[in-house]
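# below are the sequence and a predicted model for it; my questions follow.
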Amino acid sequence: MTEILQTPKLVTVFGGSGFIGRYVVRELAQRGYLVRVACRRPDLAGHLQPLGNVGQISAVQANLRVRWSVDRAVQGADHVVNLVGILAESGRQKFSTIQEFGARAIAEAARSVGAGLTHGSALGADLNSRSNYARTKALGEKAVLETLGNAVIFRPSIVFGPEDQFFNRFAAMARLSPVLPLIGGGKTKFQPVYVGDVAEAIARSVDGEVAGGKIYELGGPNVLSFRQCMEEMLQVIGRERLLVSVPWWLAGLQGAILGRLPGKLLTSDQVILLRSDNVVSAQAENERRTFEGLGIRPQSTAAILPTYLWRYRAAGQFTRRTFA
């Protein structure tokens, strides 16, 4: 008898060329899925090709502000993953456009083709937040669940990994500056989560192993203050730097100024975000809407940071010692 080969399932990943996206694409490719990466600049997504076999990963142009491009990107998809988000507004890239209306557009497009949906949000999402970022993240979640009640939503804490914009940014600063700023005294708490663990959780949702209609909160094994994050980073790169506390009023002023400059090193909205801890809630832990409930053991900063921050050491990989 002739064996009938089953066509691999197709997954459309919006924002698949970004930091978290590339790890999600890799996990899906390793599982044998066909992956369609929907992004604004598919010509800049060539770095994804080596993550899968020939023809397994393709990139298409899609812009959340242009609804027909979203509909086109999900045609024929069995599952849709939305990882699009911005940390600062720029030009026509607005929080409400991308994180609220964009999330609804993707959910409606997924519903129209009968595809499942996994939505990437963030810890701190709050309908009542003074932060535009946090509020629109929550509005995006609301739009998704109103459109597709069985969607899976993940809220990770601050995500770290080789391409992150947190530890890398401050490590690069430490190479040039004798001091590092601690906004609000560095007391804000985080639960840093490794990007590979987040990608594994998302891939499992695509596999159908995660119950839908719920919001899962993803945090690493350790809760660290901003100061502790900086101290651990400095120890890994073997540099001694003065950690200077920046009061909230001054941080707000700096955010107002720097937020208007190219690069947006700090914005007023980010200062507002830093006033609240970014850790997994007790309710999520009790209801097992966490890594533990997903059967994933998250990796710590101590295990991962040395694998990529070594390039900020004085002698790179040849540095023999780090400061205790």
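Here it is on my side, so go on. Numbers count the residues shown, from 1 in each chain.
# rest of the way, CA atoms for contacts and neighbours
Will do.
# show me the strands in the chain, by range?
All strands of the chain, identified by DSSP state E, fall at 10-14, 34-39, 57-61, 79-82, 116-120, 152-156, 159-160, 179-183, 189-190, 193-194, 214-218, 224-225, 242-246.
# below is an additional structure, to be compared with the one above:
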Amino acid sequence: MSKLVTIYGGSGFVGRYIAQRMARAGWRVRVAVRRPNEALFVRTYGVVGQVEPVLANIRNEASVAQAMQGADAVVNCVGTFDKGGKNNFGAVQHEGAERIARLAAAEGVETLVHISAIGADKDGDTLYAQSKGKGEEAILRHFPNAVILRPSVVFGAEDQFFNRFAGMTRLSPVLSVVGAETKFQPVFVDDVAAAAAHGATGKAVPGIYELGGPEVKTFRELMRMMLEVIQRRRLILNLPFGLARMMAWFFDLGQSLSGGLFKAPLTVDQVKSLRHDNVVSAGAKGFADLGIEPRAMASILPEYLWRFRTSGQYAAIKASAKNLKA
């Protein structure tokens, strides 16, 4: 019988790509999510019955244990950008990650892969980084042979980075950013999935891998690249950290007072994180150690950002038409 992998958060942005890769490799895939009925699309990733969504909430011990029964490999893709509510940083990225690792060790799971983030540090100056760092520490305590992946900003068709800022260009001639000179090393989502599949199938040596694409660019440079792809001209305005922090404080307050109904577009924690470069550390293990060559942004961005062009999918046709002679 084919081996079984349980992917927590397997219907999310990164998780769905991992599910597809594991299915193509011939594995049975169990996609563990809070709302299985909203994840039925994952069934199309394999033959009938090969990929199935199941109920699991990583805050609930019993559901986590049930979802991994009989699994040969476990992948945890669950993460959050919400510091409040039940599914906050600590509950999801620390306690939830620890619960999965502890139960995986007890179940006798062969391999465990955890998706973390560059900058994870239990002593970091942001709550996000602290929760990621504490989660990693807890995982290695229960499952020392785990493969931990720390990607930089992940991009792809469903991302909340380039899509978000490209969408903002439809509303204003000014594109406001915080930390315009902060450096990033964007990584394509399917390359992260390939690394996770290596870990799940036992092809990767246990340890921590930092994953970044082939290019390091500042926030401002990334926005310029995006604007070139979507063929729009916008003024890139860098908001000073002091002003951004003040704005974020009011946004956080509004989210708290509304009970979460209002989602802060910028948080104080995010402003703090934007002070630090988000790139692969010198000497860290990465794609090269996994035998994977990450793909460049220029080869991927046009495939999904075309819809933000003024003429959408017809932009190229209209440009060619202008060159026709009467």
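Looks like it came in fine. The structure displayed is predicted, hence computed values, not measured ones.
# okay, the strands of structure 1, which one's buried deepest?
Comparing the strands of structure 1 on average neighbours per residue, with mean count of other CA atoms under 10 Å, the densest one is strand 10-14 at a mean of 27.
# onto which residues of structure 2 does that strand map?
Mapped onto structure 2 using TM-score structural alignment, strand 10-14 of structure 1 spans residues 4-8.
# what about that stretch, how far off from structure 1?
On superposition with structure 1, the mean distance recorded for stretch 4-8 of structure 2 (mean CA distance after the TM-score superposition for structure 1) is 0.3 Å.
# hmm, who's touching that stretch?
Outside of stretch 4-8 of structure 2, the residues within contact range by CA atoms under 8 Å, 6 or more residues apart in numbering are 15, 19, 22, 27-33, 56, 58, 67-68, 70-78, 200.
# any idea how far the closest residue to Gln56 of structure 1 other than its chain neighbours lies from Glu27 of structure 1?
Distances taken as CA to CA, 6 or more residues apart in numbering put Leu34 closest to Gln56 of structure 1, at 5.1 Å, once the chain neighbours are dropped. Going from Leu34 of structure 1 to Glu27 of structure 1 by CA to CA, to the nearest Å gives 11 Å.
# can you name the residues that contact Thr201 of structure 2?
Contacts of Thr201 of structure 2 (CA under 8 Å, 6+ apart): Ala73, Thr111.
# alignment lookup: it to structure 1.
Counting by TM-score structural alignment, Thr201 of structure 2 lines up with Asp207 in structure 1.
# do Gly108 of structure 2 as well
Counting by TM-score structural alignment, Gly108 of structure 2 lines up with Gly114 in structure 1.
# that match contacts Gly76, correct?
No - contact criterion CA atoms under 8 Å: Gly114 of structure 1 and Gly76 do not qualify, at 9.2 Å.
# neighbours around Gly9 of structure 2, how many?
Per other CA atoms under 10 Å, the neighbour tally for Gly9 of structure 2 reads 25.
# and the gap between the closest residue to Pro8 of structure 1 other than its chain neighbours and Met230 of structure 1?
Among residues not flanking Pro8 of structure 1 along the chain, Tyr33 sits closest, at 5.5 Å (CA to CA, 6+ apart). Plainly put, Tyr33 of structure 1 is 39 Å away from Met230 of structure 1 if you go by CA to CA.
# now Ala303 of structure 1
For Ala303 of structure 1 relative to Met230 of structure 1 (CA to CA), the value is 16 Å.
# same check, this time on Val74 of structure 1
In terms of CA to CA, Val74 of structure 1 sits 41 Å off from Met230 of structure 1.
# specify which residue of those two has the higher count of neighbours.
Just comparing Val74 of structure 1 and Met230: by other CA under 10 Å the higher neighbour count belongs to Val74, 27 against 23.
# show me the contacts for that one.
Shown in contact with Val74 of structure 1 (CA under 8 Å, 6+ apart): Thr12, Val80, Ala109, Ala110, Val113.
# look up how far Ile153 of structure 1 lies from the first one.
Thr12 of structure 1 sits 16 Å away from Ile153 of structure 1 when distances are taken as CA to CA.
# now do the second one
Remark: distance between Val80 of structure 1 and Ile153 of structure 1 (CA to CA) = 12 Å.
# now do the shared contacts for the two.
Common neighbours of Val80 of structure 1 and Ile153, using CA under 8 Å, 6+ apart, are Thr118.
# do a quick rundown of the helices in structure 2.
Using DSSP state H, the helices of structure 2 run over 13-24, 61-67, 89, 97-107, 127-142, 162-168, 189-200, 219-230, 241-257, 268-273, 287-290, 301-305, 315-322.
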